[in-house]
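**Q** just the structure for this:
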Amino acid sequence: MRLRSLGALSALALLTLPACAAEPISDVFLSRFTWQSTGETFGGFSGLELSDDGRSFVAISDRGSIVAGRIERTDGKISGITSGEIERLTTPSGGELGQSEQDAEGLAISPTGTRVISFEGTPRIWAYGDKGATELPLPPAFGSLQTNSGLEALAIDETGALYTMPERSGGLTQPFPVWRLKDGRWSQPFEISRSGGFLPVGADFGPDGALYILERSFSGFAFQSRVRRFEIDGDAIAAERTIFTSDYGSFDNLEGIAAWRDEAGTIRLTMISDDNFNILQRTEFVEIRVEE
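**A** Presented below is the predicted three-dimensional model:
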């Protein structure tokens, strides 16, 4: 989601504090790294996927672009980012995205390598393969999603089933519906609870089969992030726990999340922030571990 309320510089001033603050105090926090680059298309990263070994990544921007790169680590901490050129996404007909079509938010990569992207402004899901983009069929329920709060999170499980959810549920205590596309048919197998002012912004299935959901809260001055882990059993949630909650202002606007297992066998969650193309924000990678 593009936070259009971030125009007031006085409110955003607090967002610059973590850049020079001490490392966040958390048992699961591993590292953070600010990714800097030049060019008008750099920024706004809203979705993230990593390779199984955590060394390669693909990220999408809510300005309708995609980029691939490598993550360097020293002593287990992120120490560098290298990437190729940022490329513009195209429509299923091969044309350029219009300004109102660019709001790419969710990214998931299928077992066959297809890059599936959800868009928020006009809710839709496109699958990008070797021959370009293909528009996936959508259920009627997507037509009633709130403006600028559409399909924010996207994830694919090991069977190839696609899961997505909106950023807003329609009420402060109303759960978020989770939709699933499996065997060519949409269903809404379960929902996740809403609490603490947090809204879902990213999702990924981990190597343990669990669904990890990244959530964000915005105070008007700073961001707070939370990650919840869900064990899915068929059409129901079998178990849920919160594995990470940051303090306000610890990190920037974290929106993308990817789960993978390192050489020591530990599941890591790598997250990326959306800087809203604002000079007072930054693009940062943040990494935590999952305590099993």
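**Q** rest of the way, CA atoms for contacts and neighbours
**A** Will do.
**Q** does residue 145 really touch residue 166, like I thought?
**A** Yes. Counting by Cα atoms under 8 Å, residue 145 does reach residue 166; the two are 7.4 Å apart.
**Q** those two - which one has more neighbours?
**A** The neighbour count for residue 145 versus residue 166, taken as other Cα atoms under 10 Å, is higher for residue 166 (25 against 19).
**Q** now the more buried one: how far from residue 21?
**A** 33 Å (Cα to Cα, to the nearest Å).
**Q** same thing with residue 57?
**A** In terms of Cα to Cα, residue 57 sits 27 Å off from residue 21.
**Q** show me what contacts the most centrally placed residue in the chain?
**A** Centroid-nearest residue in the chain: residue 256, 2.3 Å away (criterion: Cα atoms, centre = their mean). Neighbour list for residue 256: 45, 46, 47, 48, 106, 201, 202, 203, 214, 271, 272, 273 [criterion: Cα atoms under 8 Å, 6 or more residues apart in numbering].
**Q** tell me the one of the residues you listed nearest residue 234?
**A** residue 203 (18.0 Å; Cα to Cα).
**Q** tell me how many other residues crowd the closest one.
**A** Residues within reach of residue 203, counting by other Cα under 10 Å, total 33.
**Q** for it, which three-state class applies?
**A** Classification of residue 203 by DSSP: H, G, I helix; E, B strand; the rest coil places it in strand.
**Q** can you tell me the closest non-neighbouring residue to it?
**A** residue 213 (4.4 Å; Cα to Cα, 6 or more residues apart in numbering).
**Q** you'd agree the one you found is up against residue 199?
**A** No. Using Cα under 8 Å, residue 213 is not in contact with residue 199; the gap is 9.8 Å.
**Q** doesn't residue 10 belong to a helix?
**A** Yes. Counting by three-state DSSP, residue 10 is located in a helix.
**Q** burial count for it?
**A** Applying other Cα under 10 Å, I find that residue 10 has 10 neighbouring residues.
**Q** any idea how far residue 21 is from it?
**A** 19 Å.
**Q** ok, now residue 264?
**A** 29 Å.
**Q** more crowded one of those two?
**A** Neighbour count, other Cα under 10 Å: between residue 264 and residue 21, residue 21 has more, with 10 against 6.
**Q** what sits against that one?
**A** So residue 21 contacts nothing (Cα under 8 Å, 6+ apart).
**Q** state the distance from it to residue 32.
**A** In terms of Cα to Cα, residue 21 sits 12 Å off from residue 32.
**Q** what helix or strand does residue 81 sit in?
**A** strand 77-83 (DSSP states H and E).
**Q** one more, so I can put them side by side:
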Amino acid sequence: MRLRTVLATLTAGLAAATCLSAAGPANAQQNGACSPAVSINGFSDVLDKTTYGGTFVGNFSALAVDADGSLAALSDRSALFDLDAKTLAPKAVVPLADENGAALDSEGLVVDRPHSRLRSSGGTPTTTLLITSETEPSIRRYSPAGKILDRLPVPDSLRVAPAGRAVTNGTFEGLTLLPGGRTLLASMEYALSGDTAGIVRFQTWKRTKDGHFSLAAQYAYRTDAGLGVPEVTATPDGRLLVLERGFTAGVGNTVRLYLADPRRATDTSGIDTLTGQDDVRLIKKTLLADLVNCPSLGATAKQPQPNPLLDNIEGMAITGHTKGRLKVLLVSDDNQNAVQTTRFYDLRVRV
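**A** This is a model prediction of the structure:
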């Protein structure tokens, strides 16, 4: 296994085993700058095409910091890995399934910690996991051992056709809990049938007194042309980091990081068709970085990419923050494909 890093080390979330210097003579290359707001500390391919306990390590679609400080990494093949925060070495894997024992297309992950939840019936705080499956779509609450505890309601319109208007493989990719733990938000990857292409819906739920979640407001977000939303993560001040991603055969991936603010957006839960009409205030977004502009740091790609650092980036977690600066960890989904890479990216983001 190889662990490739640059500068001194990756952050506390990624400890370095081998160091590489940033490639290229330009200052932006030397300091890791991707844009004025985003810089990259390093990347790691240490888990690419590895196995743990007979389970393939990869297909990662979401990341979260667990209650004990370790890293939870969700595979879209119905598996949840516990990774060492410093070395990324897998420590455990938990299989996931639906109520009938069938596999999930598991895409979004929230670690719901005791401080933001009601106490269990026994009076002991418990950490649980909220996990989306893109198939229906659905959101289920699991115990750390993988037992289903609860299932959240989903609006009929967001269900995959013919039950609703969502397109297959275009539903709940992102999931995040807003500061305070009272509001859960899930992002659709693509627009509903009938909505204007590129306008995707973000659904929220409010936590009830008994600790469950009930349907709440819905908002609309416009992606850049040809891109979808694979992940969304709440910042400490209640805004959102939003990943937009696309792929063009023979060219490679486009990955952009936006800062978004839903607080003045229109509640679209009662609007059947979104056409970009003037009376609907979309979620406001600001580009933080197009990752094609990051220094490549000596990375190599197994297929054409506009920057060899890029891959199918799909997971994101905030691992630390100080005074408007965030430590952000990204991961790519290799789809268990020989020409794709499981790669972790360590970013510094100024918001």
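**Q** distance between the strand holding residue 81 of structure 1 and the chain's centre?
**A** Counting by Cα atoms, centre = their mean, to the nearest Å, strand 77-83 of structure 1 is centred 19 Å from the centre of its parent chain.
**Q** likewise for stretch 206-223 of structure 2?
**A** In terms of Cα atoms, centre = their mean, the centre of stretch 206-223 of structure 2 is set 18 Å apart from its chain centre.
**Q** gap between the two ends of it?
**A** 25 Å.
**Q** the equivalent of residue 281 of structure 1 over in structure 2 and residue 333 of structure 2, how far apart?
**A** Counting by TM-score structural alignment, residue 281 of structure 1 corresponds to residue 340 in structure 2. From residue 340 of structure 2 across to residue 333 of structure 2, the span is 8 Å (Cα to Cα).
**Q** then residue 93 of structure 2?
**A** Using Cα to Cα, residue 93 of structure 2 is found at 17 Å from residue 333 of structure 2.
**Q** of the two, who's got more company?
**A** Higher neighbour count among residue 93 of structure 2 and residue 333: residue 333, with 23 against 20, using other Cα under 10 Å.
**Q** mind listing what the more buried one touches?
**A** Residue 333 of structure 2 touches 58-61, 311-315, 340-343, counting by Cα under 8 Å, 6+ apart.
**Q** can you verify my assumption that residue 83 of structure 2 contacts residue 94?
**A** No. Under the criterion of Cα under 8 Å, residue 83 of structure 2 makes no contact with residue 94, lying 11.8 Å away.
**Q** quick one: which of the two has more around it?
**A** residue 83 (21 against 14).
**Q** what ranges do the strands span in the stretch 51-200 of structure 1?
**A** 56-61, 65-74, 77-83, 87-88, 104-109, 115-119, 124-129, 132-135, 151-156, 162-166, 176-182, 185-192, 199-205 (DSSP state E, counting those that start in this stretch).
**Q** for residue 225 of structure 1, which of those is the nearest?
**A** Closest of those to residue 225 of structure 1 is strand 199-205, at 9.4 Å (criterion: Cα to Cα).
**Q** onto which residues of structure 2 does the closest one map?
**A** So strand 199-205 of structure 1 sits over residues 228-234 in structure 2, by TM-score structural alignment.
**Q** in the superposed pair, what's the mean gap between the matching stretch and structure 1?
**A** Superposing on structure 1 and averaging over aligned pairs (mean Cα distance after the TM-score superposition for structure 1), stretch 228-234 of structure 2 comes out at 0.7 Å.
**Q** report the two of the contacts of residue 333 of structure 2 separated the most.
**A** Using Cα to Cα, the two most remote members of the contacts of residue 333 of structure 2 are 315 and 340, lying 15.0 Å apart.
**Q** what do we get in structure 1 for residue 310 of structure 2?
**A** Using TM-score structural alignment, residue 310 of structure 2 lines up with residue 251 in structure 1.
**Q** what is the burial count for that match?
**A** The burial count for residue 251 of structure 1: 26, using other Cα under 10 Å.
**Q** was I right about it contacting residue 218?
**A** No. Residue 251 of structure 1 is beyond contact range of residue 218, at 11.5 Å (criterion: Cα under 8 Å).
**Q** and residue 114 of structure 1, what pairs with it in structure 2?
**A** Using TM-score structural alignment, residue 114 of structure 1 pairs with residue 128 in structure 2.
**Q** number of residues surrounding that match?
**A** Residue 128 of structure 2: 23 neighbours (other Cα under 10 Å).
**Q** next: residue 193 of structure 1.
**A** Based on other Cα under 10 Å, the number of other residues close to residue 193 of structure 1 is 10.
**Q** now do the contacts for the nearest residue to it once chain neighbours are set aside.
**A** Excluding the flanking residues, the one nearest residue 193 of structure 1 by Cα to Cα, 6+ apart is residue 175, at 4.5 Å. Contact partners of residue 175 of structure 1, counting by Cα under 8 Å, 6+ apart, are 169, 191, 192, 193, 194.
**Q** also residue 96 of structure 1?
**A** 88, 89, 90.
**Q** what about the strands in the stretch 201-350 of structure 2?
**A** Going by DSSP E, counting those that start in this stretch, the stretch 201-350 of structure 2 shows strands at 213-222, 228-234, 240-248, 252-261, 284-290, 313-322, 325-332, 344-350.
**Q** how about residue 71 of structure 2, what's its partner in structure 1?
**A** Per TM-score structural alignment, the equivalent position to residue 71 of structure 2 in structure 1 is residue 57.
**Q** list the buried residues in stretch 224-236 of structure 2.
**A** For stretch 224-236 of structure 2, the neighbour count (16 or more other Cα atoms under 10 Å) marks 227, 228, 229, 230, 231, 232, 233, 234, 235, 236 as buried.
**Q** contacting residues around the second one?
**A** Shown in contact with residue 228 of structure 2 (Cα under 8 Å, 6+ apart): 189, 190, 198, 244, 245, 246.
**Q** that one and residue 100 of structure 2: what is the separation?
**A** Here residue 228 of structure 2 is placed at a distance of 30 Å from residue 100 of structure 2 (Cα to Cα).
**Q** could you do the fourth one as well?
**A** Counting by Cα to Cα, the gap from residue 230 of structure 2 to residue 100 of structure 2 is 27 Å.
**Q** before we move on, what about residue 206 of structure 2?
**A** 27 Å.
**Q** circling back to that earlier point, okay, now the match of residue 281 of structure 1: neighbour count?
**A** Neighbours of residue 340 of structure 2 under the rule other Cα under 10 Å: 19.
**Q** that one contacts residue 311, doesn't it?
**A** Yes. Assessed by Cα under 8 Å, residue 340 of structure 2 is found in contact with residue 311 at 6.8 Å.
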